[in-house]
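Asks: sequence and predicted model, in that order:
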Amino acid sequence: MASKRSDVITKGFERTPHRALLKGTGVPGEQMDKPFIGIASSFTDLIPGHIGMRDLERFIEKGVHTGGGFSFIFGIPGVCDGISMGHKGMHYSLPTRELIADMIESVAEAHRLDGLVLLTNCDKITPGMLMAAARLDIPCIVVTAGPMLAGRGRGGRAFSFVTDTFEAMAQFKAGVIDEQQLQVCEDKACPGAGSCQGLFTANTMAILTETMGMSLMQCATTPAVSAYKRRLAFASGQRIVQLVHDNITPRQIMTREAFENAIRVDLALGGSSNTVLHLLAIAREAGVPLPLEEFDRLSRETPQLASMNPGGKYFMEDLDAAGGVSGVLYQLRDRILDNPTLSGLTVKQVIDQVREVDEEVIQPLSRPVRAEGGIAILAGNLAPKGAVVKQSGVSEKMMHFEGRARCFESEEAAMAALMGGQIRGGEVVVIRYEGPKGGPGMREMLAPTATLMGLGLGDSVALITDGRFSGGTRGPCIGHVSPEAAEGGPIALVEDGDVICLDIPGRKLELKVDDETLAARLEKWRKPEPKIKTGWLARYAKVVTSAYTGAVTSIDE
């Protein structure tokens, strides 16, 4: 093959010290001419979605060496959003996306690796790895470790993480279930390895990764515990060596067409609202213009075709059996743009290979679950730069809603009011100073949204925030309100009792307060002291951008 990046550390007498160090790691001299492949592994004992990665690392290694490369495993950190939820730990979750991208860049550049296999699964880890791939633009392939199987109880009842832990917690508080039933939920919700079973952020990002062509077909939906996942890992290891030989890089794959396809598939499945943040950030690294408004344009013309947990009834294992990502692409075939994938096939060629789709799970365009896609972008005087709602999880009754504001300066304060029975029907819970800067870290708030549903308030109370929500969120919950409160956005000026109007079909989020009054309130507003003044989050808060730009770290904005 032609010259390689790794030649910088393996060729010539002046690289004798470099080769000596490589031999010190066990690299045989005759292997120095082979492509050096980094396996960026986010294995950890802390996250169910990642505990099976030691096994997948072995099969990726086997594939790399079978393909004619030499592999090196290096570690990437992971944070479990579920475990870090509802306390200080959640401040760190979104910011780790930037750390992951920076770490992969650092290792790949410092050691002049020729290609990368990115072994990932959960929420911020997958987008962080895709950001690194786009930034480096060296041959890369993604292996997502796969979804968890649904838990099973008596009579075959299916359990999932969100509805059977977070929402069950509120149901117990409300007396709907007893302590024994709560314990069953705790014991059955997470039966083993894999990302949470529904269409939460981890699985949505895996699906979008496959849709964009950055992982092999079926990788996204194949369960973590299946033998086929091992075979996909092996095949990915083989494939990266060929990608290096052919010099096929991420920016050739992650084109404008790829991002549009990803958004359409996300909308058709009713995926996580967090994908808005992540796709914006990945597109920025790939040099692809992607305005926030594009999500709403596509949502209006892309019907929702599947009823996926948490808002619906199907789990990832059902989607996999029904045809997986290829099946969704097939149902959307007239609206999907052709684009290359890392498999060597184009998207249209992938679609042409589909032979059967279970239309009870992935419904046809002629019989959609909803006429519009799962995500809507709202705007108005309360969110001049936009806000995001997962409309696939909102009941028809709450698509239009008007209520009086109950304002809270943190997630904890709102949770205390919810659990204390202080929130009533007809109110709008406003949680602010939880944005990228104000949080800092734009904490994911599954607890308050799940509590709303568990308490039976999902059809009478709305929630808005400059923070963000879990992929498991359902109900009338509007996040990413921009500008955020910490930047003096209108959400900082809301007072208890103000009337807020939510109109999802009309894409409106309005505060029924006149401009003159808001201007007077802004005159009196003072930027609050940072919540965290030490450590790296204090530095993060100074450089992170608004949610409508993807909440990326930038010294230019």
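Replies: Cool, the structure landed. Numbers count the residues shown, from 1 in each chain.

Asks: from here on, contacts and neighbour counts on C-alpha atoms
Replies: OK.

Asks: what's stretch 327-340 in contact with?
Replies: 213, 252-253, 255, 257-258, 260-261, 264-265, 268, 346-348, 351, 354, 356-357, 362-365 (C-alpha atoms under 8 Å, 6 or more residues apart in numbering).

Asks: which among the residues you listed count as buried?
Replies: By neighbour count, with 16 or more other C-alpha atoms under 10 Å, the contacts of stretch 327-340 hold 213, 252-253, 255, 257-258, 260-261, 264-265, 268, 346-348, 351, 357, 362-365 as buried.

Asks: take a look at this one as well, against the first:
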Amino acid sequence: MQEKKDPEPQGFARGLTNYGDRGFALYLRRSFAKSMGYSTELLKKPIVGIATSGSGFNNCHRAMPELVDAVKRGVLAAGGMPIDFPTISLGEVFLNPTSMMFRNLMSMDVEEMLRAQPMDSVVLIGGCDKTVPAQLMGAAAADIPAVQLVVGPMMTGRHQGERLGACTDCRRFWGKFRANEVGEQEIDQIEGRLATTVGTCAVMGTASTMACIAETLGMSLPGTAAIPAVHADRIRAAEASGARAVQLIRDPLRPSQIITDKSVENALRVLLAIGGSTNAIIHLTAVAGRLGIPVSLERLNALSDETPVLVNLKPTGEHYMEDFFAAGGMTAVLRELEPQLHLDAITVTGETLGERIAAEREAWVDHRIVRKSSDPVEPQGGLVALFGSLAPRGAILKRSAADKSLFEQEGRAVVFISLEDLAARIDDPELDVDANDILVLQNAGPASGTGMPEAGYLPIPKKLAQQGVKDMLRISDARMSGTAYGTIVLHVTPEAALGGPIGLVRNGDRIRLSVRERRIDLLVDEAELARRAKDVSPPKRIARGYQKLYQEHVLQADAGCDFDFLQAASKDDASTGGS
């Protein structure tokens, strides 16, 4: 007869500090908790942790206190005890060298605090680009019941009768400024009108893309991804998330039951359909990797070939996140994609994705914003993976935000060997470059010491911008902001710092791009590349601290740029006995 196990302790009795005496440990814990004014009755209730990521260096999260209060209301009304706690906060534009370097650190913070502190479930509140993937990575690894709540996108501003939204319009006007189409006084005015409310970027950048992915994965409540940060529905979503976190304690549903092969593939398809950020493929790969779920770039291409772009939002289209919310949001997208989705995937509500879509079948949709699958913005998905002699393990192009006239071309490489070299020479009037050339940035990948910044959006050389050049092919091992646009090949793997072919490109080399064939090739013979490889120096090693840990353990872009020691064994490896 199988021995019956005692139920796992809940609330303050969970995960007691070990003094060798459980009774004393619980007595001591309750004693210190009572110093915060909690009653004996409240201390008996199950605990919902509230992971907060607000900071004075994170403008997107300015409304965090209001959301925390609303989550607490929901938890208390549902019979639980809410306790909020801080984690690292990643304000995208305030971090040096780049927020990407600190995503893994935040994920470790989240994971370890979920394990170490007594909580039965958690509400994760994030938004700014790297916070949501970090929270999902940490929650997937800790695997306690969790609900993801995002802060929501900001509203647009106005300038001379035109709507403005960070940060696609930031880049558009800065490009005009560099081309002398906008003067100093006007660019100063625009600076104060681009980001005028709390919330994440107003377009389908990385933050909004990750919000949509979190909802598609099933980790957020239905319909919550696109609610503007200043909308009353955002506060109601926070309250409902708190209530749901209590229900997850009574009827547990863990991230490992929600983030599965099927829900990850659903998220990939949604990423393609919304014209989402290139960053999202790295983040989704890292989240899935925490549960041993592989994400294949070849599979991304197969899905992209059959998944249309449906959402008409900047930087791919014309509109903004507030329009997406009003048009039906993720409900509208999922309904159009329904025949292509795994409808039996479970969501945090306990219902399947199919049941969620069926319940919202009659919801109104503005098809100017979310197009019908029979009338898409683009017939194929927003992202495409490229392979070839320049990128043996892959690279990414956001074709929905690129100039199609540049998709099949061969050109001369103009090489920048570092970020410093790029900054020093890109606007030099003597730079040998024309509009048919291909700009190549090296040594900006994850292990280079730079942290893989959003430098892949290389500026058009000023002398070309002033001639009216708006786009040209740019290639790097860096990333690009989800708010950016252009014919830009990113995440070239292996990176230059690890001896990848991109580090062997020299000025004047010929490079061929074929989006049709999914190829990016360096047209230099192997003997010459082998000769060049002998002269390549390894990157400067970082001597201490977290950046040393990052440089030594970060994986490449095709593995999500996670740390090697944080990834779970692949399910594919486990099933075949591989390592």
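Replies: Thanks, I have the structure now. Small disclaimer: the values here were computed from a predicted structure and weren't measured.

Asks: returning to that earlier point: tell me which of the buried ones among the contacts of stretch 327-340 of structure 1 fall in strands.
Replies: Among those, the subset assigned to strands under DSSP state E is empty.

Asks: residue most distant from the centroid, structure 1?
Replies: If you look at how far each residue of structure 1 sits from its centre, by C-alpha atoms, centre = their mean, the farthest one is residue 13, at 46.4 Å.

Asks: can you pull out the helices in the stretch 301-450 of structure 2?
Replies: 321-327, 329-337, 353-359, 419-425 (DSSP state H, counting those that start in this stretch).

Asks: so which of those helices comes closest to residue 541 of structure 2?
Replies: helix 419-425 (16.7 Å; C-alpha to C-alpha).

Asks: next, the mean deviation of the closest one compared to structure 1.
Replies: Its aligned residues in structure 1 lie a mean 2.8 Å from helix 419-425 of structure 2 after superposition (mean C-alpha distance after the TM-score superposition for structure 1).

Asks: list the buried ones in that helix?
Replies: 419, 422.

Asks: return the distance of that helix from the chain's centre.
Replies: 27 Å (C-alpha atoms, centre = their mean, to the nearest Å).

Asks: could you do stretch 374-384 of structure 2 as well?
Replies: Here the centre of stretch 374-384 of structure 2 is set off from its chain's centre by 21 Å, with C-alpha atoms, centre = their mean.

Asks: whereabouts in structure 1 does it align?
Replies: Alignment of stretch 374-384 of structure 2 against structure 1: residues 366-376, by TM-score structural alignment.

Asks: endpoints of that stretch, how far apart?
Replies: Using C-alpha to C-alpha, to the nearest Å, one end of stretch 366-376 of structure 1 lies 21 Å from the other.

Asks: and it, what's buried?
Replies: Buried residues in stretch 366-376 of structure 1, counting neighbours by 16+ other C-alpha under 10 Å, are found at 368-376.

Asks: same list, those, but as a markdown table with distance to residue 447 of structure 1 please.
Replies: Shown next, in a markdown table, are the buried residues of stretch 366-376 of structure 1 (distance: C-alpha to C-alpha, whole Å):
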| residue | distance to residue 447 of structure 1 |
| --- | --- |
| 368 | 30 |
| 369 | 27 |
| 370 | 27 |
| 371 | 29 |
| 372 | 27 |
| 373 | 25 |
| 374 | 21 |
| 375 | 21 |
| 376 | 22 |
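
Asks: which SS state does residue 456 of structure 1 fall under?
Replies: On the three-state scheme (DSSP: H, G, I helix; E, B strand; the rest coil), residue 456 of structure 1 is labelled coil.

Asks: ok, it to residue 427 of structure 1 distance?
Replies: Distance from residue 456 of structure 1 to residue 427 of structure 1, by C-alpha to C-alpha: 14 Å.

Asks: out of those two, which sits in the busier spot?
Replies: Per other C-alpha atoms under 10 Å, whichever of residue 456 of structure 1 and residue 427 has more neighbours is residue 427, with 23 against 17.
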